[in-house]
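*Asks:* below are the sequence and a predicted model for it; my questions follow.
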Amino acid sequence: MELIKEIGRGLLRKAGGYFKTGSNLLYGRFIRDRQTSWTTRIVGYLLLAILLVTAAILLAFFYSTVKYYGFYVILIALLIGAITDLVNRTIPDSVSIIIAAVGFIWLWQPVESLWGLLLAGLPLFILAMINTNWVGGGDVKLSAALGVSFGTSAVFFLAIASILALITSFGIRLYKKIRKVEFNYTLPFAPFIFLSVLGGFIYANFI
């Protein structure tokens, strides 16, 4: 056991040494050090240039990919949020974060995203503050993320989702009254948001 611990400590020390060396190189300490040879400085400059160019290429690729596939990523994230809300009555924060981050780049209109955030997220936040049984925290975050992604158009999606939710709620109450049965059922909101966004996509592209 002690041997394993000692090996682990040795590996950690070696990894720490490599990390320190890499950090020194990355931040240009080898380059600024007057005792460092010109060969090492040139290599340092080249490595820094390669790192910067690589980072720029990756950022450009990520940006172009998000701009092209962003909506599909948002739609998949909404589907995941709808499923988890339907099954567990919870919407993971990661879903809202992904939608907001990808949507902001995909829309790339900061002012529009800000207005969408306020118009889509604030009303549900107020409802949640009044009564948590009406709207959950996950619904508020998801609606705000939708506002960041679609701007003021998110209000239209949320309005359609609310109408669908009201129709479904009325149908459940009518069923309970006709069948004369009693059961408690909380209606998840994320599936209706997904259906409204999916419906908007189908209408805009195929109808």
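*Replies:* Perfect, I can see it now.
*Asks:* C-alpha only now, for contacts and for neighbours.
*Replies:* OK.
*Asks:* on the three-state scheme, the spatially most central residue of the chain is what?
*Replies:* Among the residues of the chain, the smallest C-alpha distance to the mean C-alpha position (Cα atoms, centre = their mean) belongs to residue 98, namely 1.1 Å. Following DSSP: H, G, I helix; E, B strand; the rest coil, residue 98 is assigned to helix.
*Asks:* mind listing what it touches?
*Replies:* Remark: with contacts taken as Cα atoms under 8 Å, 6 or more residues apart in numbering, residue 98 is in contact with 74, 77.
*Asks:* go again using 10 Å as the cut-off
*Replies:* When contacts are counted by Cα atoms under 10 Å, 6 or more residues apart in numbering, residue 98 touches 73, 74, 77, 78, 104, 145.
*Asks:* in addition, the following structure is provided for comparison:
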Amino acid sequence: MEMMDTLVVLKGGLFFLVLLYAAVHDARTKIIPDKVHVLLILISLLGWTWDSLWGLILVPLPFLIVAVAVKDSLGGGDVKLMAGIGSVLGVIGGLSAGILGLSVAILVNLLKGKRRESFALGPYLAAGAMIMFVFA
């Protein structure tokens, strides 16, 4: 295996482990620990590009706007999680992961009949990010 292939496998493995931890922790406690975001940013340094920096900055912006504008909508952990995801996947991958995760979250919660009830968004965002990593 080439060095670049090894780096992608390592990056993907670490990315999946951190996202799995974030998803399980958020599902149990509705809190995403700060170490998750730091670890994701550190993972993005494996094969860092300018797109990683732009993903870190731009991907969480829509989530931040919603969190500030709509009371009790999103938590800061969700915003920071998307920053970490954006740093690993870049702008297009990060935004696509967010859209995919949000779409699945809305669909699942509508099917469950939970329209106004609070729920952990982290598992859905993590799943969207995992899918985008595989297909990107």
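*Replies:* That came through fine. Given the structure is predicted, the values throughout are model-derived calculations rather than measurements.
*Asks:* hang on, the earlier thing: what does the residue nearest to the centre of the first structure correspond to in the second structure?
*Replies:* Residue-level alignment of residue 98 of the first structure against the second structure, with TM-score structural alignment as criterion, gives residue 39.
*Asks:* next one: residue 138 of the first structure
*Replies:* With TM-score structural alignment as the criterion, residue 138 of the first structure lines up with residue 77 in the second structure.
*Asks:* and that match, how many neighbours?
*Replies:* Residue 77 of the second structure sits with 20 neighbouring residues when counted by other Cα atoms under 10 Å.
*Asks:* cool, and the one 5 residues further on?
*Replies:* Other residues lying near residue 82 of the second structure total 33 when counted by other Cα under 10 Å.
*Asks:* which element is it on?
*Replies:* Secondary-structure assignment from DSSP states H and E places residue 82 of the second structure in helix 76-112.
*Asks:* same for that helix, what does it pack against?
*Replies:* Other elements packing on helix 76-112 of the second structure under the criterion 3 or more Cα pairs under 10 Å, 6 or more residues apart in numbering; DSSP states H and E are helix 3-29, helix 34-44, helix 50-58, helix 61-69, helix 122-135.
*Asks:* other SSEs contacting the first one?
*Replies:* When contacts are defined as 3+ Cα pairs under 10 Å, 6+ apart, helix 3-29 of the second structure packs onto helix 34-44, helix 76-112, helix 122-135.
*Asks:* switch the cut-off to 8 Å
*Replies:* Contact here means 3 or more Cα pairs under 8 Å, 6 or more residues apart in numbering; DSSP states H and E; on that basis helix 3-29 of the second structure packs against helix 34-44, helix 122-135.
*Asks:* what angle do the longest one and helix 3-29 make?
*Replies:* In other words, helix 122-135 of the second structure. Using axes from the mean of the first three to the mean of the last three Cα atoms, to 10 degrees, the inter-axis angle of helix 122-135 of the second structure relative to helix 3-29 is 170 degrees.
*Asks:* and for the first one?
*Replies:* Helix 34-44 of the second structure and helix 3-29 are oriented at 170 degrees to each other (the same axes, to 10 degrees).
*Asks:* corresponding residue for residue 77 of the first structure in the second structure?
*Replies:* Under the alignment (TM-score structural alignment), residue 77 of the first structure maps onto residue 18 of the second structure.
*Asks:* about what we covered before: how about the helices and strands packed on helix 3-29 of the second structure in TSV, adding distance to residue 107 of the second structure?
*Replies:* Formatted as TSV, these follow (distance: least, Cα to Cα, whole Å):
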stretch	distance to residue 107 of the second structure
helix 34-44	26
helix 122-135	11
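*Asks:* go through these and pick out the most buried.
*Replies:* helix 122-135 (a mean of 21; mean count of other Cα atoms under 10 Å).
*Asks:* quickly find the element holding residue 91 of the first structure.
*Replies:* In this structure, residue 91 of the first structure sits in neither a helix nor a strand according to DSSP H and E.
*Asks:* what's the burial count for it?
*Replies:* Counted with other Cα under 10 Å, residue 91 of the first structure comes out at 25.
*Asks:* might you report the residue contacts of it?
*Replies:* Contacts were defined as Cα under 8 Å, 6+ apart; by that measure residue 91 of the first structure touches 81, 82, 84, 85, 138, 139, 142, 190.
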